[in-house]
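A.B. asks: predicted coordinates and the sequence they were generated for:
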Amino acid sequence: MPTEILRPNAAGDYTNIAYQFPVESEHWDKVDEESPDDDTTYVYTPSAVQQKDAYGLQDTVIPGGSEINSVMAYLRIRGLAQPFLRLAGVETEGAKVGNESPNYGATIYAIAIDDT
């Protein structure tokens, strides 16, 4: 089964995570690396209250009308995080993942896409 990796390339519908490092530029360019740069660029919040950013993604090369069986969101986090997937304006939340050391988290979303 073919796979495709899409990375952030633009701001999405909202930017609510309080801080970014370095402060220049946009939040999305802190999370778009093919190879992680760890503490060189990142978004963060000291708040215990959930804050979310949405990011625009690269265009897919999958032809229209193709069947997509699942979408997997990968995270590299320090602390606690919860991924969200937004398709056609509908958000689906993934499982909370994380701890105090840098780690990867992943959520698989089973999806059905109506291409009409």
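C.D. replies: Received the coordinates, thanks. Everything quoted here is computed from the prediction, not taken from an experiment.
A.B. asks: okay, CA-based contacts and neighbour counts for the rest of this
C.D. replies: Fine.
A.B. asks: the protein: strands as residue ranges?
C.D. replies: Using DSSP state E, the strands found in the chain span residues 8-15, 19-21, 42-44, 53-57, 70-81, 84-87, 90-93, 97-110.
A.B. asks: where's Ala54 relative to Gln82, distance?
C.D. replies: 12 Å (C-alpha to C-alpha, to the nearest Å).
A.B. asks: ok so, going back, out of the strands of the chain, flag the one nearest Ser35.
C.D. replies: strand 70-81 (10.7 Å; C-alpha to C-alpha).
A.B. asks: buried set for the closest one?
C.D. replies: Leu75, Arg76, Ile77, Arg78, Ala81 (16 or more other C-alpha atoms under 10 Å).
A.B. asks: got another, please set it beside the one above:
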Amino acid sequence: MQEFSPGEQKIAVVPMTNPTARAFDYVAELYMGAALDLMASVPFHLDAGESKDVRLPVTMPSAAGTYPVNVAVFSEGEFLPPVHEGESVVIAKLPPAKLYIRPNAPGSYTQWLTQYPGSGAHWDKCDDPWDNPDDASTYIQHANEYQVIKRDTYNLESHGAAQGTINYIKVHLRVWNSHVDVYFYAIIVTHGTRYEEPTISGVGGATWRSGSKQWTNNPYTEVAWTWAEIDALQAGIRDLHGVSFCTARCTQ
């Protein structure tokens, strides 16, 4: 069975042949579903003995399911034997689209001690695409402070033309720490309120690691996110060191 998305625009291509010794004008009709709903109708002409593909533009049904397909042809008011019947197509639900929004300005907190390179701002050291972090090329850093919490948050890009229901938001972090006992938290700020969740901890070894934290609903309203809340959202990182001689970095 062929599989399509709800409402998808497709072209059905049906081979037709006129086996007679005279030319005819025809109409091809495509039906889908148990109720034989008419989905497309196209007139065409065949000369004597001519064969060609007839193209019928079809908008797929909006509901998911399996639909039998039939194509009928008639000429001069008479239906001819079915030229296509019995095959089914599957209309599948579209997978949820993912929207990736990156930092584009400072937020409410700029507490991490240093950045690399030294020019620019903290947010532009953490604006890598989620699937292509630049690791040691740009990062913010917090070093040599025992049990001192530091936060950095950033304003984010607009959602642009995206629309529909928001199923969740997820904050991606990519971090490096020189020793164990460093705890990284993902931060969001919404409606002026800060929320923090533990995300990456416990492993040193001076290697880059990734982690993420998801919020299905807005924790302030306790209901689904709105696009206005997405546009006003801040995201960022908090860390806490369990030893005084540790260095922590964040690149995303």
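C.D. replies: Done, it's in. On a predicted model such as this, the values are computed, not experimentally measured, just so you know.
A.B. asks: quick revisit: redo the strands of the first structure as CSV? Include distance to Pro63 of the first structure.
C.D. replies: Output for these, formatted as CSV (distance: least, C-alpha to C-alpha, whole Å):
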stretch, distance to Pro63 of the first structure
strand 8-15, 20
strand 19-21, 35
strand 42-44, 33
strand 53-57, 16
strand 70-81, 16
strand 84-87, 17
strand 90-93, 22
strand 97-110, 19
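A.B. asks: so which of the ones you listed comes closest to Glu33 of the first structure?
C.D. replies: Closest approach to Glu33 of the first structure among the strands of the first structure (C-alpha to C-alpha): strand 8-15, 8.8 Å.
A.B. asks: now the closest one on the second structure. Mean distance?
C.D. replies: For strand 8-15 of the first structure, the mean distance to aligned residues of the second structure following superposition is 1.0 Å (mean C-alpha distance after the TM-score superposition for the first structure).
A.B. asks: in the second structure, which spans are helices?
C.D. replies: 227-232 (DSSP state H).
A.B. asks: quick check, central residue of it?
C.D. replies: Taking C-alpha atoms, centre = their mean, the centroid of the second structure lies closest to Lys98, which sits 1.8 Å from it.
A.B. asks: in the first structure, what residue corresponds to it?
C.D. replies: Matched by TM-score structural alignment, Lys98 of the second structure corresponds to Thr3 in the first structure.
A.B. asks: mind checking how far its match is from Lys52 of the first structure?
C.D. replies: For Thr3 of the first structure relative to Lys52 of the first structure (C-alpha to C-alpha), the value is 26 Å.
A.B. asks: go on, Asp39 of the first structure?
C.D. replies: 19 Å.
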